[in-house]
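1. Kindly return the folded structure for what I paste below:
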Amino acid sequence: MNRPAPDLSRLSLNQETVRQLPLPELAAALERTGVPGVGLWRGPVQQYGPEAAARLARDHGLTVTSLCRGGFFTAAGPAERRRALDDNRAALDEAAALGTGTLVLVSGGLPDGSRDLPGARERVADALAELGPYAQERGVRLAIEPLHPMYASDRCVVSTLGQALDLAERFPAERVGVVVDTYHLWWDERVPEQIARAGAAGRIAAFQVADWVTPLPEGVLLGRGQLGDGSVDLRGFRRQVDAAGYQGPVEVEIFNPRLWERDGAEVLAQTAQRYAEHVLG
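-> As a prediction, this is how the structure comes out:
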């Protein structure tokens, strides 16, 4: 007896999961596989052109669920901070052109020689205050993504969902939300209550999934695992996020050179299967 096809209606594939596929090939493969959403990255979008990328997505029936990434707000010098703000305004323009309502923010690490985590987080808040009105005018929400604490020194001083919410709640929910990413948050026993807090306030802007596998590679950035290969209760996370009121896309974002070495369409098909097995239900 044939099994019914899995419900992929909420599935989105972040393009870094299959970065070996150029945008036109990725769009066509997503349409063939029945995946309706795609998360895009600024580098490939800039090369292809935001308006052209938006047309490509529409032509293949795809929704752009997010644009990665803005952020890197923590520089202490005024010139560096101005450059960061200008770059984020450009990112918001690109997100608006793509038709996505979510710009994912990686906040930035400590400046060279600094040990002042609270000060760095305050600079993130200052940037959100300046960018919020610009974002709202373009119909894009700033989405703070907390990253695992191992990235606090060099990439992201926001390490927990609670810290992200503490920042986001200084601003209207339609301007600033948070990203719930299983890879970065699975270890924190406070996550269930923080997901509920985020949902009650309408702050969940994006939900991203990847698995945690060990040993981590040198440099740790490219160690995300395929769904079902690691330690994360992906289905449990999805149920918590749903219970908090989030019904948006579930975006698979995996950085893994072993996946990039394989045929991209094959990885996409496997990812859809793993989503059905480990996230749905």
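
2. hey, let's count contacts and neighbours off CA atoms from now on
-> Will do.

3. All the helices of the stretch 51-200 of the chain, in order from the start?
-> According to DSSP state H, counting those that start in this stretch, the stretch 51-200 of the chain carries its helices in the segments 78-98, 117-137, 161-168, 182-185, 191-200.

4. quick check: longest strand of this protein.
-> Secondary structure of the chain per DSSP state E: the longest strand is strand 63-71.

5. just to revisit the earlier point, now render the helices of the stretch 51-200 of the chain as TSV, adding distance to R239 and mean neighbour count.
-> Shown next, in TSV, are those (distance: least, CA to CA, whole Å; neighbours: other CA atoms under 10 Å):
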stretch	distance to R239	mean neighbour count
helix 78-98	28	18
helix 117-137	30	18
helix 161-168	17	21
helix 182-185	12	23
helix 191-200	10	19
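
6. relative to helix 117-137, how tilted is the longest strand of the chain?
-> 140 degrees (axes from the mean of the first three to the mean of the last three CA atoms, to 10 degrees).

7. quick one on the thing from earlier: kindly state which of the helices of the stretch 51-200 of the chain is positioned closest to R274.
-> When the helices of the stretch 51-200 of the chain are compared by CA to CA, helix 182-185 sits nearest R274, at 15.0 Å.

8. next up, for comparison:
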Amino acid sequence: MISVFGSANMDLVAYVAEAPKRGETVTGHRFRTVPGGKGANQAIAAARAGAHVAFLGAVGDDGFGAEMRATLAQAGIDVRGLREVPGPSGIAHIVVDDEGGNSIIVVPGANGTIAGPSGEDLAAIARSDALLLQLELPMEAVVAAAQAAQVSGVPVYLTPAPARPLPDELLDAVTTIVPNEHEAAAITGAAGAEAALDALLERVEEALITLGSEGALYGSRSGERLRVPAVKVEAVDTTAAGDTFVGAFAVARSEGMSVADALGFASTAAALSVQREGASTSMPTRHEIEAALP
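-> Prediction:
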């Protein structure tokens, strides 16, 4: 089982020819709402990639919260750890341009009320094969969850987004950190993916930097280093491609795949996702991933 301790947001997605600059108003050509949030996205990605998944988080007592709970449950995810709190659910305002690029504003809502894992959360984490974390919950809650997993010998995958300074007590409990190239640069201050990887490996056992159309770069303290090219496709919407990659990679590694095979599996999953619109709606099934593997 994979546990995901993270955010659930309703994505409010506007599609435009070109994203507006500061002070500019543009006319969009479409709008949709899609259940998302980095935590929920990774949970759905892992479930569709073949894992039994437990989601641990919070939604508000509004319509968005009910819809997000239903979406996770329909994906086969255990939602007993998804608490409901008074007030609004988290939202993400996403602008997607015609080239498939995006910019995102997150308002935490219910996610910001989580002070730490509950007793039930701790029990779920302890019996997991892996724990997936992101930074859309309060930092103290993320640290507590990571430390609980470490005590139980559960591998911890951290997506450090939104990028911010990372306390040592968090990184000491992380097995694999998975930033994109911008997050890696912001965290380390290093110029270039190779230098950022070296800096990350001074603080964690494994680092995996996703590089968009340039693929991914992996390194470990044992000396293993791999660069995997991206699967070349025509991108329609890159929203949640990184979450798809992380969810699929964690599933593959939990099943005992080698790092190289897991990277190929995750890259294929991400490539499939960017050819579809939306976040959770774009994520491929295990059958689709395996059928597309080179």
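
9. Let me see the TM-score of these two.
-> Once superposed, the chains reach a TM-score of 0.41 (TM-score structural alignment, normalised by the length of the first structure), with 192 aligned residues with a CA RMSD of 6.0 Å.

10. Same list, the helices of the stretch 51-200 of the first structure, but as a markdown table with distance to W260 of the first structure please.
-> Shown next, in a markdown table, are these (distance: least, CA to CA, whole Å):
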| stretch | distance to W260 of the first structure |
| --- | --- |
| helix 78-98 | 25 |
| helix 117-137 | 33 |
| helix 161-168 | 29 |
| helix 182-185 | 18 |
| helix 191-200 | 31 |
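
11. These: which one's closest to C68 of the first structure?
-> Evaluated over the helices of the stretch 51-200 of the first structure, closeness to C68 of the first structure peaks at helix 78-98, with 8.6 Å, by CA to CA.

12. just to revisit the earlier point, out of the helices of the stretch 51-200 of the first structure, flag the one nearest Y275 of the first structure.
-> helix 182-185 (13.3 Å).

13. what's the closest one packed up against?
-> With contacts taken as 3 or more CA pairs under 8 Å, 6 or more residues apart in numbering; DSSP states H and E, helix 182-185 of the first structure sits against strand 204-209, strand 211-212.

14. With respect to burial, which of those strands scores highest?
-> Of all these, strand 204-209 carries the top mean neighbour count, a mean of 25, counting by mean count of other CA atoms under 10 Å.

15. And the strands in the stretch 51-200 of the second structure, which stretches?
-> Remark: strands assigned in the stretch 51-200 of the second structure by DSSP state E, counting those that start in this stretch are 53-60, 78-85, 90-96, 102-107, 130-133, 156-158, 176-177.

16. what about the helices and strands packed on helix 182-185 of the first structure, which gets the closest to Q240 of the first structure?
-> In terms of CA to CA, the element of these nearest to Q240 of the first structure is strand 204-209, at 11.1 Å.

17. I'd like to know which elements that closest one is packed against.
-> Using 3+ CA pairs under 8 Å, 6+ apart: strand 204-209 of the first structure touches strand 141-144, strand 176-181, helix 182-185, strand 250-252.

18. again, only using 6 Å
-> In terms of contacts (3 or more CA pairs under 6 Å, 6 or more residues apart in numbering; DSSP states H and E), strand 204-209 of the first structure is packed against strand 176-181, strand 250-252.

19. Output the ones you listed in CSV; the columns should cover mean neighbour count and distance to A84 of the first structure.
-> Shown next, in CSV, are those (neighbours: other CA atoms under 10 Å; distance: least, CA to CA, whole Å):
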stretch, mean neighbour count, distance to A84 of the first structure
strand 176-181, 28, 18
strand 250-252, 25, 26
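
20. Go through the ones you listed and name the closest to A129 of the first structure.
-> strand 176-181 (9.6 Å).

21. E277 of the first structure and Q163 of the first structure, how far apart?
-> 32 Å (CA to CA, to the nearest Å).

22. what does L13 of the first structure give?
-> Distance from L13 of the first structure to Q163 of the first structure, counting by CA to CA: 27 Å.

23. Tell me which stretches of the second structure form helices.
-> In the second structure, helices defined by DSSP state H lie at 38-48, 63-74, 119-126, 139-151, 168-171, 181-188, 193-201, 241-254, 259-273, 286-292, listed in chain order.

24. right, so those helices: which one is the most enclosed?
-> Highest mean neighbour count among the helices of the second structure (mean count of other CA under 10 Å): helix 38-48, with a mean of 31.

25. Compute the inter-axis angle for it and helix 63-74.
-> Orientation check (the same axes, to 10 degrees): helix 38-48 of the second structure against helix 63-74 gives 20 degrees.

26. packing partners for helix 38-48 of the second structure?
-> helix 241-254.

27. hmm, who's touching the helix it packs on?
-> 42, 45-46, 49, 262, 266, 270 (CA atoms under 6 Å, 6 or more residues apart in numbering).

28. Closest to A130 of the second structure out of the residues you listed?
-> The closest of those to A130 of the second structure turns out to be A46 (CA to CA; 10.9 Å).
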